[in-house]
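Student: Any chance you can model this:
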Amino acid sequence: MTLSRRAVFGLMAAAPGIALAQGFPAQPVRLVVPFPPGGPADLIGRLIARVMGERLGKAVVVENRSGAGGLVGIEAVARAAPDGHVIGLASSGVLAVQPHLTQQMPFDPQTELAPIGLVLSVPQILAVHPSVPANTVAELVALAKAQPGRLSYGSAGIGSSLHMAGELFKQRAGIDIVHVPYRGAAPAVTDALAGRIQILMADVPALLSHVRSGALRGLGVTSARRIEQLPDLPTMVEAGVPGMLSETFYGLVSAAGTPPERIALLHAAMVAALDDAETRAALASQGGMIVASTPQAFASAVVEGAARWGEVVRAGNIRLE
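Tutor: Next up is the predicted model:
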């Protein structure tokens, strides 16, 4: 899904002319991050906002608007004027999972949002509080089977990609652990560090420093291959949980109806941000895999993810409370 350099440069070369012709942006662009400050989505948003603003010639201002596993913030984007001045950093949880959880979905991600491009794909780390007597995934599974319903795991909210990763773990490992939803990843990490929840499966950026310091014990990673930042940490499949593959993707969206030429300009600014050496290094150091896809490839990823995670939702009989 990554763009060729020729395509990237073509878009970037065309962008200044588009801006001149359309007078866009006429004001600072609001980048809605639908999770609290301090979490992985917030980090990603702030990293790309700087260079996007430089490219657009107007500041890109991050606005944290959390709630309902990311739905509140992205609904605000869907309801905004379709002129490109309000964009959102939407996760796979909002775009591919939430539509399966309720019949009261406030908007349709596939018809009421305009994809700008995939930014990043991030696997999750399965970690436990040091007080948990499990040093491997196999030991944690055995402990959970011996104490069904006694261990709890946190997520960024019902229907978030972290919730789905935990549910997939439950289904693939055949265990009963209790889900504790939070308003974003950051408060879930806080409670995991305090031992108020025993298990946390969260994106690499949210847990990397805590696993490295020993504040939390990393047991496995949900990617197909081990990650460079924690080379000794096995994949979940290596650790004996077949089919345990999960990644959170993040992409930029605008309201449906945003003019294609403005989408092209925003996409070019996104690509410029992801081609910036400082930004790339910061994202890579946190375990993120830069994608920089076209809007069309992003739309396809949403459709594919919705089909996959819909199966997990149905198998777990999951509903928004």
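Student: Could you use CA atoms for every contact and neighbour count after this?
Tutor: Will do.
Student: show me what contacts residue 183?
Tutor: Counting by Cα atoms under 8 Å, 6 or more residues apart in numbering, residue 183 touches 35, 36, 66, 67, 68, 69, 156, 157.
Student: Checking the closest residue to residue 285 other than its chain neighbours next. Helix, strand or coil?
Tutor: Computed as Cα to Cα, 6 or more residues apart in numbering, the closest residue to residue 285 that is not its neighbour in sequence is residue 229, at 7.0 Å. Assigned by DSSP: H, G, I helix; E, B strand; the rest coil, the conformation of residue 229 is coil.
Student: okay, now residue 229: neighbour count?
Tutor: 14 (other Cα atoms under 10 Å).
Student: ok, it touching residue 288?
Tutor: No: assessed by Cα atoms under 8 Å, residue 229 is found out of contact with residue 288, at 10.2 Å.
Student: where do the contact lists of those two overlap?
Tutor: Shared contacts of residue 229 and residue 288 (Cα under 8 Å, 6+ apart): none.
Student: still on that earlier bit, measure the residue nearest to residue 285 to residue 147 for me?
Tutor: 32 Å (Cα to Cα, to the nearest Å).
Student: okay but residue 244 is in contact with residue 171, surely?
Tutor: No: using Cα under 8 Å, residue 244 is not in contact with residue 171; the gap is 9.3 Å.
Student: of those two, who's got more company?
Tutor: Counted by other Cα under 10 Å, residue 244 and residue 171 do not tie: residue 244 has more neighbours, with 23 against 17.
Student: to compare against the first, here's another:
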Amino acid sequence: MTFRAMLFAAAVTMAATLSGASRADWQPSGPITIIVPFGAGGSTDIFGRVFATEMQKQTGWTVLVENRPGAGGLIGQIAVANAKPDGQTLGLSSTSMFAVEPFMPDASGELQPDSVDFMGTLSVIPYAIVAGSKAPFDDLKGLAEYSKAKGPAKFSSTSAQLTLAMEQLAKEIGIKFVAAQTSGSGESLQLVAGRHADFTISGGVHVPFVLDGRMKVLAHFMDERGSYAANAKTVDEQGAVLPLRNYFLFNAPKGLPADVKATLAKAIDNAVNSDAVRKYGESIFVTARNLGPEGSTKDVMEQAAVWKARLGK
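Tutor: Here you go, the predicted model:
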């Protein structure tokens, strides 16, 4: 190789190195705010704060969690979609916010499956249908019989999407219920514990209540049984079809610059796979799992197609 060729090769290598460094070295100009569109004390809020603490520890960035509940999560999620795509704002909600909400009969149309950039997942949401330990029913069949004998059961719902999913399930099992929406799992569990509601669907906060005997699982609202209540059957095992597979879902305003998106995606993946996040996941009997931008986008779009067809939109 001639001296001139060597210089040219070195210049190309240096340019590539600097280009790679510039992509990897993107830094936020201020705090990163993770908007959780549900109330404080719920499953998404608690897991989100564990994640934010670890992300801040690993990156040195200031990472804040802001609760913006309302309209079953729609208010906070629309705020994420409308934020500036500069990497300073992230959302942490659920698959159903994008796979179900846009196709509901009274949907405003402000949120669509492609309204945001999907950045990855935290884990499958360990949903379960739960009731107080002294409730006079132990499974979905018992809940159906109770609702027929005593009148519609009172369902404390955390979102319109879960209410709709419960309606789909109720048709198959024969459950009669009336729903009242709350700001999150924390509030719903309090209503059930205080016997102001008969049952709720919780995404993980219920686990300590089940372990200490205050509540019981009527059905695991996911693909497999949670080991904390292994005797309770899944929805499928009780003769119905699981209407929704939900993940804790990271998203960002659409149109993030490529370098910003790549840096955030890497930071999210590192934090999800940290010991602290995995340990908390284990405490609510789920495995932290990041599908990444491509995988989470694929999952949302597949489930959105199912719900669009199911609801005739």
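Student: Would you report the TM-score computed for these chains?
Tutor: Comparison of the two superposed chains (TM-score structural alignment, normalised by the length of the second structure) gives a TM-score of 0.86, and 294 aligned residues with a Cα RMSD of 2.2 Å.
Student: Look at residue 13 of the second structure and say how many residues are nearby.
Tutor: Residues near residue 13 of the second structure, counting by other Cα under 10 Å: 12.
Student: Residue in the first structure paired with it?
Tutor: Aligned counterpart of residue 13 of the second structure in the first structure: none (TM-score structural alignment).
Student: Where does residue 13 of the second structure fall, secondary structure wise?
Tutor: In this assignment (DSSP states H and E), residue 13 of the second structure forms part of helix 3-24.
Student: residues making contact with that helix?
Tutor: With Cα under 8 Å, 6+ apart, helix 3-24 of the second structure has contacts from 259, 260, 262, 263.
Student: do the same with stretch 136-153 of the first structure
Tutor: For stretch 136-153 of the first structure, contacts defined as Cα under 8 Å, 6+ apart pick out 133-134, 166, 173, 175-180, 197-201, 219-220, 236, 239-240.
Student: And for the alignment partner in the first structure of residue 274 of the second structure, the neighbour number?
Tutor: By TM-score structural alignment, residue 274 of the second structure lines up with residue 276 in the first structure. Neighbours of residue 276 of the first structure under the rule other Cα under 10 Å: 12.
Student: wait, what's in contact with residue 276 of the first structure?
Tutor: residue 51.
Student: how does it look with 10 Å?
Tutor: 48, 51 (Cα atoms under 10 Å, 6 or more residues apart in numbering).
Student: so what's residue 159 of the first structure closest to, chain neighbours aside?
Tutor: Residue nearest to residue 159 of the first structure in three dimensions, not counting chain neighbours: residue 98, with 5.4 Å by Cα to Cα, 6+ apart.
Student: ok, for residue 259 of the second structure, nearest residue in space, not its chain neighbours?
Tutor: Nearest to residue 259 of the second structure is residue 23, by Cα to Cα, 6+ apart, at 4.9 Å.
Student: ranges for the strands of the first structure?
Tutor: For the first structure, the strands defined by DSSP state E occupy 29-33, 60-64, 86-91, 113-128, 152-155, 178-181, 199-203, 217-221, 247-255, 289-290.
Student: Show where the fourth one falls in the second structure, residue numbers please.
Tutor: Right, strand 113-128 of the first structure. Under the criterion TM-score structural alignment, strand 113-128 of the first structure matches residues 116-131.
Student: same deal with the second one?
Tutor: Equivalent residues of strand 60-64 of the first structure are located at 63-67 in the second structure, counting by TM-score structural alignment.
Student: that older thread, surely the residue nearest to residue 285 of the first structure meets residue 207?
Tutor: No: at 11.4 Å, residue 229 of the first structure does not count as touching residue 207 under the criterion of Cα atoms under 10 Å.
Student: Could you name every residue contacting both of those two?
Tutor: Contacts common to residue 229 of the first structure and residue 207, judged by Cα under 10 Å, 6+ apart, are residue 286.
Student: If you tally nearby residues, what's the number for whatever residue of the second structure lines up with residue 32 of the first structure?
Tutor: Under the alignment by TM-score structural alignment, residue 32 of the first structure pairs with residue 35 in the second structure. When neighbours are defined as other Cα under 10 Å, residue 35 of the second structure has 26 of them.
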